[in-house]
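Novice: structure of the sequence below:
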Amino acid sequence: MEQEQGQPLQSPTEDFSMPGTNSIGQEQMDRARNVLATIAEVFGQHVVGQENLKTALLVSMITGGHVLLESVPGLAKTTAAHTLAKSVNASFKRIQCTPDLLPSDIIGTQIYDYSKGEFRTQLGPVHANFILLDEINRSSAKTQSAMLEAMQERQTSIGGTNYPLPKPFVVLATQNPIEQEGTYELPEAQLDRFLLKEVLDYPTVSQELEILKRIESGILGEDAKSGVSAHVEIDDILALQELVNKVYIDDAIKQYIVTIVAATRQPSTYISQDYAKYIQYGGSPRASIAFQQVAKALAIINGRNYVIPEDVKELRHSVLRHRIILNFEAIADQIHPEAIIDAIFGAVTAP
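Specialist: Next up, the predicted model:
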């Protein structure tokens, strides 16, 4: 049975738990459950609906990965990222990208101190735990490169000196796909640096009605957003990131992940030619690594210390949609990567 994104995971029909005693104790699982429940509660108070987005943001926070949020304007991308970051007692910076934004505006620069007759280093806003990079596709290619280098290396270099970024360090980048004037599209190699790419959809009629009611009552709005207070400490997030590394993943599930990614590179071997002809390039080994990280994080979110196949399936679109490169024929025929991803998962047998 195919697992829809954002739906509760079913109990496994096969035992994928670690033989013997698992390295994760019940006390650690209880702590993780309480931390995640607290963050989810704060998120639900300030964002209506968007369950897939909530899951993607929690996964990025647990794994220390970065997430790219894409949608038309007004679907709470910025609000969601702001709410998640401010719910944790950690540093938070918002960077509004514009075409004239320089790399030094992000990573920092050296300033000459006339009183001392020497240069001093002024660190940029990227030196924070949570970074909201708003409309990343509006910044120039040079600035995008500097930011993505910081995301990958977890440090910046100013005046020949390396400055480590704080832990945790999570970038939540947003982009608007419908405005092309004054934008610089992210190259595929840079997109691959993001653990997840989440595409937001319009709310349902009932959800939009709830938004109006909350704004009228004062629960939502600018005043309410500025009132988001920290409920979780930074040590709680670091503990989650250490815990996720201890989650057990069976070799059969690792083989499942590798086979799925291999199917994106050799699609004609696994899926029909009707879909296979649209794939120009498949996922790199970074896709396999991302699947494993995301599956472990989802296991923690769902209260387990081991991975089941449904953990791999749940965020399949978010993991692969920016890693499968489609050709011009796919664009002409209006074929979306999600359809091809579903075809691959339907063709590869889960353990």
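
Novice: please make it C-alpha for all contacts and neighbour counts, starting now.
Specialist: Noted.

Novice: quick one: the helices in the stretch 1-150 of the chain?
Specialist: 26-46, 51-63, 77-86, 103-107, 141-153 (DSSP state H, counting those that start in this stretch).

Novice: want to throw the ones you listed into CSV with mean neighbour count and distance to I211?
Specialist: Formatted as CSV, the helices of the stretch 1-150 of the chain follow (neighbours: other C-alpha atoms under 10 Å; distance: least, C-alpha to C-alpha, whole Å):
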stretch, mean neighbour count, distance to I211
helix 26-46, 16, 10
helix 51-63, 22, 15
helix 77-86, 23, 13
helix 103-107, 19, 34
helix 141-153, 17, 34
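
Novice: columns distance to I344 on top of those helices, output as a markdown table?
Specialist: Shown next, in a markdown table, are the helices of the stretch 1-150 of the chain (distance: least, C-alpha to C-alpha, whole Å):
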| stretch | distance to I344 |
| --- | --- |
| helix 26-46 | 31 |
| helix 51-63 | 21 |
| helix 77-86 | 29 |
| helix 103-107 | 39 |
| helix 141-153 | 29 |
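
Novice: structure for this one too, so we can compare:
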Amino acid sequence: MKIILIVLVSIFLSSPFLGHSQFRFSETIQHSKAATDTQASLFFIDFWATWCGPCVYASEYLSVLQKQYPDRFYVVSLSQENPEIVKRFLKKRPTDLAVSIDYEGETFQTNNTKVLPYGLLVDINGKILWKGSPTDFKKEDLDFHLSQHSKQKEVHKVFKIQKLKEEVFEEDYIPAEDFEMKLLRKTNYENLETSVIGDYMLYKGTLKSIIAKEKKILESQLQIAPALNKNYQIYIKKGTNGLLSILDELKLDLYHTETTGEVFLLDISKLTYWDTQQIDWGKNTAEYLIDDTQIQGDNVTFEEVMYQLSLILKLPIVTTGAEPDKEKHDWLIHHRFYNLMLTDLEDTYGIKASKTMERFKTYSILKKTP
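Specialist: Okay, here's the model as predicted:
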């Protein structure tokens, strides 16, 4: 069923650290209920999604700041999802913040927003003053920038109405089976796109990127013939063995061997886990909050959190000394500064880590022999 909406396309001009870019919003879902004025000195764009549990926490955190500075600070939560999905979500989880929809995902793409939650602080001229995870934006940061920016501008002059445009939105497709796979013949994906639709994980990308994600390895650890590495759209229901389903569907085999190269070696002989009470983002939320400085995990396994760290370091991770358990735990790992990360891993979890040359597994995908 299709829903026809008339939406307002808004343009917000900014001057990032280098050059200029546009922030284009296609619809305002709601105006701020916490800001007491129609003008402000500073504006915060809160990138989020309804499926992102940490985003909900980040928005609640920003709501507190918004209420503390109702007349000089203005927060807009920006999603690139279907407006109807956002509206339904807000009925269950209302917010006092202004909420808008990104025009065809342009603002997300322009600012290379791949990890959520994410935020930008901008002045009345659109200059970016701060960027990162919203929960890292402290009251002291806001106080400092407010002391440097006293001029104010009307919100409607910052978020300008450009034109009216008719948009056609389709309700999310919900698969009938636990696993559904479709070849995308006319679409090429440079990067894997992932999203959560109800109880399903949706992938759009090359077969190599999808299998690497399901296997929790780097794409560099996976070899596949170009003829097999086509683009697919795949729905995998939670609890389904997605990797096995993909291999069975395409009649493929996955082989592994070992090679020697630089790895991030973890001695886990003295590993001490956190329990699941350290972080709590509620039920049916995302598992990770990953920003420029740290990884937070709510109820995730050792394998899953180390896969995220491997992606950040762009190195295979090899463990020694013991076998990690498969239970779920909470995690907080700093990754921005290498030496701090090593100290943090050892002091917090008893993990001794180092970059070294070591043997690690690599994988090959081949067609099954008839």
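
Novice: tm score of chain vs chain?
Specialist: Superposed pair, TM-score by TM-score structural alignment, normalised by the length of the first structure: 0.27. Supporting alignment: 160 aligned residues with a C-alpha RMSD of 6.8 Å.

Novice: wait, which of the helices of the stretch 1-150 of the first structure is closest to A297 of the first structure?
Specialist: helix 51-63 (5.6 Å; C-alpha to C-alpha).

Novice: output the contacting helices and strands for the closest one.
Specialist: helix 26-46, strand 67-70, helix 77-86, strand 196-199, helix 234-244, helix 285-301 (3 or more C-alpha pairs under 8 Å, 6 or more residues apart in numbering; DSSP states H and E).

Novice: between these, which one is nearest to E210 of the first structure?
Specialist: Here helix 26-46 is closest among those (C-alpha to C-alpha), at 11.4 Å.

Novice: among the helices of the stretch 1-150 of the first structure, which is nearest S318 of the first structure?
Specialist: Judged by C-alpha to C-alpha, the one of these that comes nearest to S318 of the first structure is helix 51-63, at 8.0 Å.

Novice: what about H156 of the second structure, how many residues nearby?
Specialist: Counted with other C-alpha atoms under 10 Å, the neighbours of H156 of the second structure add up to 12.

Novice: in the host helix or strand of it, what counts as buried?
Specialist: Remark: H156 of the second structure resides in helix 155-158, with elements defined by DSSP states H and E. Neighbour-count burial for helix 155-158 of the second structure, counted by 16 or more other C-alpha atoms under 10 Å, picks out 155, 158.

Novice: helices or strands up against the next helix or strand after that helix?
Specialist: Remark: after helix 155-158 of the second structure, the chain's next helix or strand is strand 160-170, criterion DSSP H and E. The contact analysis (3+ C-alpha pairs under 8 Å, 6+ apart) places strand 160-170 of the second structure against strand 2-14.

Novice: helices of the second structure, start to end?
Specialist: Ranges of helices within the second structure are 53-68, 83-92, 106-110, 139-148, 155-158, 207-215, 242-250, 302-313, 338-349, based on DSSP state H.

Novice: buried residues of the first one, list them for me.
Specialist: I take that to be helix 53-68 of the second structure. Here helix 53-68 of the second structure shows 53-60, 62-63, 65-67 as buried, counting by 16+ other C-alpha under 10 Å.

Novice: of those residues, which is the nearest to R359 of the second structure?
Specialist: P54 (35.6 Å).

Novice: burial of the spatially closest residue to the closest one that is not a sequence neighbour, as a residue count?
Specialist: Leaving aside its chain neighbours, P54 of the second structure sits nearest to L289 (5.7 Å; criterion: C-alpha to C-alpha, 6 or more residues apart in numbering). Neighbour count of L289 of the second structure, defined by other C-alpha under 10 Å: 22.

Novice: count the neighbours of I301 of the first structure for me.
Specialist: Counted with other C-alpha under 10 Å, I301 of the first structure comes out at 20.

Novice: cool, and D267 of the second structure?
Specialist: D267 of the second structure, neighbours per other C-alpha under 10 Å, totals 17.

Novice: does it touch A353 like I think?
Specialist: Yes - between D267 of the second structure and A353 there is a contact at 6.3 Å, judged by C-alpha atoms under 8 Å.

Novice: could you dump the helices and strands packed on helix 51-63 of the first structure to a markdown table with distance to E216 of the first structure?
Specialist: Below are those laid out as a markdown table (distance: least, C-alpha to C-alpha, whole Å):
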| stretch | distance to E216 of the first structure |
| --- | --- |
| helix 26-46 | 14 |
| strand 67-70 | 27 |
| helix 77-86 | 17 |
| strand 196-199 | 28 |
| helix 234-244 | 33 |
| helix 285-301 | 33 |
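
Novice: P103 of the first structure: which of the ones you listed is closest?
Specialist: strand 67-70 (19.5 Å).
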